[in-house]
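[1] Here is the input, now give the coordinates:
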Amino acid sequence: MLYFQVVILAATVMLVYYCEFTDTFSPAEQGFICRDPALTKPNPGPEQDSRIQPIILYSVGVPHLRVELVIFLLYHDSNNLYDQEKVVVMGDCCYVNPMVRRTFRFLCVYVFGLFATDIFVNAGQLITGSLAPHFLSVCQPNYTALGCQHRAHFVSQSDACTGDPDDVMRARKTFPSKEAALSLYTAVYLAMYVMSCVGSRGGRLTGPFLSLSMVCLAILTGIIRVTEYRNHWTDVIAGQAIGGTIAVFLVTVITNQQSKDLCNSKHRAKLEFMKQSVASLH
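    Here you go, the predicted model:
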């Protein structure tokens, strides 16, 4: 099963790579209405100029926060984990503490969900080809050649844009919002895991405070995307729905699996105790 899981994770990473860093898949080319008010917002510039830059979202906000919360969770749950049965890895020579196994499972499932969210979002962007609020600003169509001087009509020509092709391509990939999906996925995943593992042991307000803080930051990310004219409200809501749904599903699966592991561990301990009791009687 370990090799099968590695293959699944590797295939997911490769699919994300082809969607993000290659031109293997191209978004659908939707037409537009001349001077459509919903598409004539000013160009906000590259993502690096955003108040929430990609390097902050992906390199700082996600991994660092994840590591800090893993340490926090393990600190509060370490006593129970140390009391559990060790897990045999290779015969009788190697053992893995349940804390290490739990951390490894947490990180692996988290990374898988992160890539799965990215794949779902990319699929939606490629299929819909939804136009950004600033699409016409980067498209720079020649309204005279398109016959839009006196009336607004629908333009479907694929060569209607005269702007930078890369900017036009990015402006066709806005639904659903990737930043909104990834940020809410991270927030909901960690928030649910905090509440399920910590509970009231860290205080009545510690878990809810951390959880609500992360969710509020994720929602703020979506609001900033809209105010900067990088996404429509519908893009943000759809992205948050995808990220939140995947997070809830994965955390539910992990929690159920941990409950089964704990029950199995207690059952094995009870059987071992009964065997020792019988042996002592003989």
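
[2] From now on I want contacts and neighbour counts done on CA atoms only, so please keep to that.
    Fine.

[3] Please enumerate the strands of the chain.
    With strands called from DSSP state E, the chain shows them at 32-33, 87-90, 94-96, 154-155.

[4] taking those strands together, which one is wrapped up most tightly?
    Of all the strands of the chain, strand 32-33 carries the top mean neighbour count, a mean of 16, counting by mean count of other Cα atoms under 10 Å.

[5] helices or strands up against it?
    strand 154-155 (3 or more Cα pairs under 8 Å, 6 or more residues apart in numbering; DSSP states H and E).

[6] Just the residues contacting the strand it packs on, thanks.
    Gly31, Phe32, Ile33, Cys34, Leu146 (Cα atoms under 8 Å, 6 or more residues apart in numbering).

[7] for the strands of the chain, which one sits closest to Asp166?
    Among these, the nearest to Asp166 by Cα to Cα is strand 32-33 (18.1 Å).

[8] to the chain's geometric centre, what's the distance from that closest one?
    32 Å (Cα atoms, centre = their mean, to the nearest Å).

[9] again with stretch 273-282
    51 Å.

[10] Pick the one among the contacts of strand 154-155 closest to Arg102.
    For those, the nearest to Arg102 is Gly31 (49.5 Å; Cα to Cα).

[11] That closest one against Ser156, yeah?
    Yes: if you go by Cα atoms under 8 Å, Gly31 and Ser156 touch, sitting 4.3 Å apart.

[12] Before we compare anything, build this one as well:
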Amino acid sequence: MSVPPSRAHSEVFSASQYGATTVVRPRAPINYFILPSAILHVVGLACLWALWYYLRFTTVFPYHHRVFYCRDVHLYKPNFEPEDFNVYVSYPLLYVLAFTLPPLVMLIGEIMFWLFSTKPRKTVYANCGECKVHLFTRRLCRFVAVFMCGALITQIFVDTIKLMTGYQRPYFLSLCNVSITACTAPLEHSPSPSPHLACNFRGADELRYAWLTFPSLHAAFSSYSAIFASCYIYYMINLRGAPLLRPFLIFGFIGLAIVDSFSRINGYKNHWRDIWVGWIIGFLIAWFLCYCVLCFQEVYHIVVEKTPVVEERVSPFFSWFRLPRVQAPSVKEEYVVYEEDVPQEGTVPRHRRNRDRQYEVTTTTESFHRTISPPQQHNGGYNY
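    The predicted structure is shown next:
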């Protein structure tokens, strides 16, 4: 029983039968570092998540007990409850908005980029010829992973500075219910090295929270998310028909960060210096990741060398929906001017010099040549 030849054998047989050369198809390059690097990124993000959890939600790491002045008017602000705020942004709301809005913007932007981009795409295979990694998946995973890494690093930096400085919140003395007799004379400072002994309030968790104000987590995290999303919008969204869309989205994210930050001032939860330093930390981390690590405007396309004509790729959107296209001809005009029978400069007066000229005008939008004379030139009569 004879076995039919495979497709590769058929090509070889047909080529050898007619005396032609064998066509060898180039194999796509295989990237053997995608899977190991992806595993390293997942492990690194998991370590950052664990460190952030222990810094933020546990009391494993001790904090610095800063000595305070028992009559400091800047620490005697009222301790507002959430219902007493005009605008209150809780920590769960901050985490939900800051962790979800930028990835959602990047998801929508990458979908639009995949649908409407007409540039040829670079094909990447991970560890084998059958494991094709799509451009949409590569870009989205890269952007979201870098955003998550920066968000965790921002919060880790903020919590580390909080634990090392130990600045009190504006309502600290109202919560502490300080005992003046425990304050040391003559400056009435809290006892050192245990300032908490001057407080009659014994709630450890509430005192720990009131002792950690610098810098503001709301300001740092919201500014980081706003700047990161704004950089993505600035580089990836460019619609000529909607020029206000990009500034509207950018100012919207910055406005959310401002409202979140100043709500902490309104409720006496942070000082002004906490907000400024938090903004600077979030801005610097987002700027570094966007301009030094990522390249939002980078297009993963095929570089064709020594090829005069490159076939334009049809985007999936226009391949699914047949929309009419109108291509306007070029309206650029090129003028070639020839001067004929122009006398020398020394023989004709200056006021007559520009009148005795004929111009041959050649345009790219017309199929004929024409010779015209300036309206100033006439031979004693009119030509009809």
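
[13] so can I have CSV of the strands of the first structure showing distance to Asn80 of the first structure?
    What follows is the strands of the first structure, written out as CSV (distance: least, Cα to Cα, whole Å):
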stretch, distance to Asn80 of the first structure
strand 32-33, 60
strand 87-90, 15
strand 94-96, 15
strand 154-155, 64
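
[14] which stretch among those strands comes nearest Arg170 of the first structure?
    Closest to Arg170 of the first structure of those is strand 32-33 (Cα to Cα; 15.7 Å).

[15] Val146 of the second structure corresponds to which position in the first structure?
    When the first structure is aligned by TM-score structural alignment, Val146 of the second structure is paired with Val109.

[16] Neighbours of its match, how many?
    For Val109 of the first structure, the neighbour count with other Cα atoms under 10 Å is 17.

[17] Excluding residues flanking it in the chain, which one is nearest it?
    Leu250 (7.3 Å; Cα to Cα, 6 or more residues apart in numbering).

[18] so how many other residues sit close to that neighbour?
    Residues lying near Leu250 of the first structure (other Cα under 10 Å) number 16.

[19] cool, Asn80 of the first structure as well?
    11.

[20] can you check Val67 of the first structure too?
    Neighbours around Val67 of the first structure, by other Cα under 10 Å: 12.

[21] likewise Tyr229 of the first structure?
    Tyr229 of the first structure: 20 neighbours (other Cα under 10 Å).

[22] so how far is Leu2 of the first structure from the match of Val146 of the second structure?
    13 Å (Cα to Cα, to the nearest Å).

[23] Let me see the contact set for the counterpart of Leu173 of the second structure in the first structure.
    Aligned counterpart of Leu173 of the second structure in the first structure: Leu136 (TM-score structural alignment). Under the criterion of Cα under 8 Å, 6+ apart, the contact list for Leu136 of the first structure reads Arg35, Leu39, Thr40, Lys41.

[24] repeat for Gly109 of the second structure
    Met236, Ile237.

[25] What lines up with it in the first structure?
    That one, Gly109 of the second structure, aligns with Leu73 by TM-score structural alignment.

[26] In this structure the residue nearest to Val109 of the first structure contacts Phe112, no?
    No: the pair Leu250 of the first structure and Phe112 does not pass the contact test of Cα under 8 Å, sitting 9.5 Å apart.

[27] Can you find the partner of Pro27 of the first structure in the second structure?
    In the second structure, Pro27 of the first structure lands on Tyr63 (TM-score structural alignment).

[28] Skipping its backbone neighbours, what lies nearest that match in space?
    Here the residue nearest Tyr63 of the second structure, using Cα to Cα, 6+ apart, is Leu163, at 4.3 Å.

[29] Next, count neighbours for the one you found.
    20.

[30] Okay, it and Tyr234 of the second structure: tell me how far apart.
    From Leu163 of the second structure to Tyr234 of the second structure the distance is 36 Å (Cα to Cα).

[31] got the contacts of strand 154-155 of the first structure as CSV, with distance to Cys19 of the first structure columns?
    Formatted as CSV, the contacts of strand 154-155 of the first structure follow (distance: Cα to Cα, whole Å):
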residue, distance to Cys19 of the first structure
Gly31, 23
Phe32, 25
Ile33, 28
Cys34, 30
Leu146, 32
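
[32] one step back: pretty sure the match of Pro27 of the first structure contacts Met164?
    Yes: at 6.2 Å, Tyr63 of the second structure counts as touching Met164 under the criterion of Cα under 8 Å.

[33] can you give me the helices for the stretch 201-350 of the second structure?
    Taking DSSP state H, counting those that start in this stretch, the helices of the stretch 201-350 of the second structure run over residues 204-210, 217-236, 245-266, 272-288, 316-320.

[34] Give me the neighbour count for Pro54 of the first structure.
    15.

[35] Can you find the partner of it in the second structure?
    Mapped onto the second structure by TM-score structural alignment, Pro54 of the first structure lines up with Tyr91.

[36] closest one to Val67 of the first structure among the strands of the first structure?
    Val67 of the first structure sits nearest to strand 94-96 of all the strands of the first structure, at 19.9 Å, using Cα to Cα.

[37] What is the distance between that closest one and the centre of its chain?
    Taking mean C-alpha positions (Cα atoms, centre = their mean), strand 94-96 of the first structure and its chain are 31 Å apart.

[38] so how much does that strand differ from the second structure once superposed?
    On superposition with the second structure, the average gap between strand 94-96 of the first structure and its aligned counterparts reaches 1.3 Å (mean Cα distance after the TM-score superposition for the first structure).

[39] Give me the contacts around that strand.
    For strand 94-96 of the first structure, using Cα under 8 Å, 6+ apart, the contacting residues are Lys86, Val87, Val88, Val89.

[40] Leaving aside the residues adjacent along the chain, what's closest to the first one?
    Distances taken as Cα to Cα, 6+ apart put Asn97 closest to Lys86 of the first structure, at 5.4 Å, once the chain neighbours are dropped.

[41] ok, the corresponding residue of the second structure for the one you found to Arg121 of the second structure distance?
    By TM-score structural alignment, Asn97 of the first structure lines up with His134 in the second structure. Plainly put, His134 of the second structure is 9 Å away from Arg121 of the second structure if you go by Cα to Cα.
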